[in-house]
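>>> Sequence first, then the predicted structure, then my questions.
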Amino acid sequence: MEKRIINPWQWQDSRSYVQAVDVQNVKGTLYVSGQTAIDADGKSSNGDMKSQLIQSLQNLEKVIVDANYECKNIIRLNIYTTSSEELFTCFDIFQNWIEKHGIKQTSTLLEVKSLFETLKVEVEATVVK
């Protein structure tokens, strides 16, 4: 698999995403459903945004690893949240996770009216190998 990052500008660098990713010679593609702060028993979290973001990223990582892919090969990572303002108070959690895995992904952040039950944040990904 070959990845080429396209960034005509530099301002997106501080926001932990890239403008485009060109991927060639892919051996597989994993489309991951939105991952949220739901535990192994299917119970939705009542926690704050920070704890839900941490659990959502842990759940995303588990699905990726269990599918025999690597987080560093995430090429698209979309975030849905019930409050962008609240998400940005703990956005460093997301940025540190991206940096830890060396991810260079395209992203879209959307504020939505609601998510399932008590959930505040959801992340969905596309991963290649």
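Structure received.

>>> drop to CA atoms for contacts and neighbour counts, all remaining ones
Noted.

>>> Are there helices or strands packed against whichever helix in the chain runs longest, and which ones?
Longest helix in the chain, counting residues (DSSP state H): helix 49-66. Contacts defined by 3 or more Cα pairs under 8 Å, 6 or more residues apart in numbering; DSSP states H and E place helix 49-66 against strand 29-35, helix 84-88, helix 91-101, strand 121-128.

>>> Nearest to L53, out of those?
Nearest to L53, of all these, is strand 121-128, at 6.3 Å by Cα to Cα.

>>> structure B:
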Amino acid sequence: MERTAVNPWDWSLKLGYNQAEIIEGAKRQVTCAGQTAVDGNGVPQCAGDMRGQIALALDNLEAVLAKAGMDLSNVTRLGVYATDVDEALKNFDLLGMRFGPHNAAPPMTLLGVTRLAIPGLMFEIEATAAD
């Protein structure tokens, strides 16, 4: 798979994502459900801790991708939902720490929501990946 970044402006690069990417030569695509801060039994973790919830949601996303034979380098799009956008943005360095080593800056949308499916969860991340 070959990725070509499309960035008519550079401001999004400072936030860790491309405006678009051209994906060529992909053989498989995986669509991941939203991942949150739950344990292996689906029990919410890190109550009241946005940073902890982002870290665990990313762990869970990586686990789903690994089960599909992929990793964060394969992610072509992210959808992020947060009950407190400002607090999520304060902790977005975690995304850079995870995606940076893969040289990945997938296009992303961040939406503020009043709540997520399970009370107490503050952050959810969904992904599309290809190889």
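Received the coordinates, thanks. On a predicted model such as this, the values are computed, not experimentally measured, just so you know.

>>> overall similarity of the pair, as a TM-score.
Taking TM-score structural alignment, normalised by the length of structure 1 as the basis, the two superposed chains have a TM-score of 0.95; 129 aligned residues with a Cα RMSD of 1.1 Å.

>>> thinking again about what came up before, and the helices and strands packed on helix 49-66 of structure 1 as a markdown table, adding distance to V21 of structure 1 and mean neighbour count?
Output for the helices and strands packed on helix 49-66 of structure 1, formatted as a markdown table (distance: least, Cα to Cα, whole Å; neighbours: other Cα atoms under 10 Å):
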| stretch | distance to V21 of structure 1 | mean neighbour count |
| --- | --- | --- |
| strand 29-35 | 14 | 16 |
| helix 84-88 | 25 | 16 |
| helix 91-101 | 15 | 15 |
| strand 121-128 | 11 | 22 |
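
>>> got those as TSV, with distance to L57 of structure 1 columns?
What follows is the helices and strands packed on helix 49-66 of structure 1, written out as TSV (distance: least, Cα to Cα, whole Å):
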stretch	distance to L57 of structure 1
strand 29-35	7
helix 84-88	13
helix 91-101	8
strand 121-128	7
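
>>> The next helix or strand after the longest helix of structure 1 vs structure 2, average distance?
Counting by DSSP states H and E, the next helix or strand C-terminal to helix 49-66 of structure 1 is strand 74-81. Its aligned residues in structure 2 lie a mean 0.6 Å from strand 74-81 of structure 1 after superposition (mean Cα distance after the TM-score superposition for structure 1).

>>> who does strand 74-81 of structure 1 touch, helix- and strand-wise?
Using 3+ Cα pairs under 8 Å, 6+ apart, strand 74-81 of structure 1 sits against strand 106-111, strand 121-128.

>>> out of those, nearest to K27 of structure 1?
Of these, nearest to K27 of structure 1 by Cα to Cα is strand 121-128, at 7.4 Å.

>>> returning to that earlier point: could you redo the helices and strands packed on strand 74-81 of structure 1 as JSON lines and give each row distance to I79 of structure 1?
Shown next, in JSON lines, are these (distance: least, Cα to Cα, whole Å):
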{"stretch": "strand 106-111", "distance to I79 of structure 1": "5"}
{"stretch": "strand 121-128", "distance to I79 of structure 1": "5"}
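
>>> With respect to C71 of structure 1, which of those lies nearest?
Checking these against C71 of structure 1 by Cα to Cα gives strand 121-128 as the closest, at 7.4 Å.

>>> returning to what we had before: flag every buried residue along the longest helix of structure 1.
49-50, 52-61, 63-64 (16 or more other Cα atoms under 10 Å).
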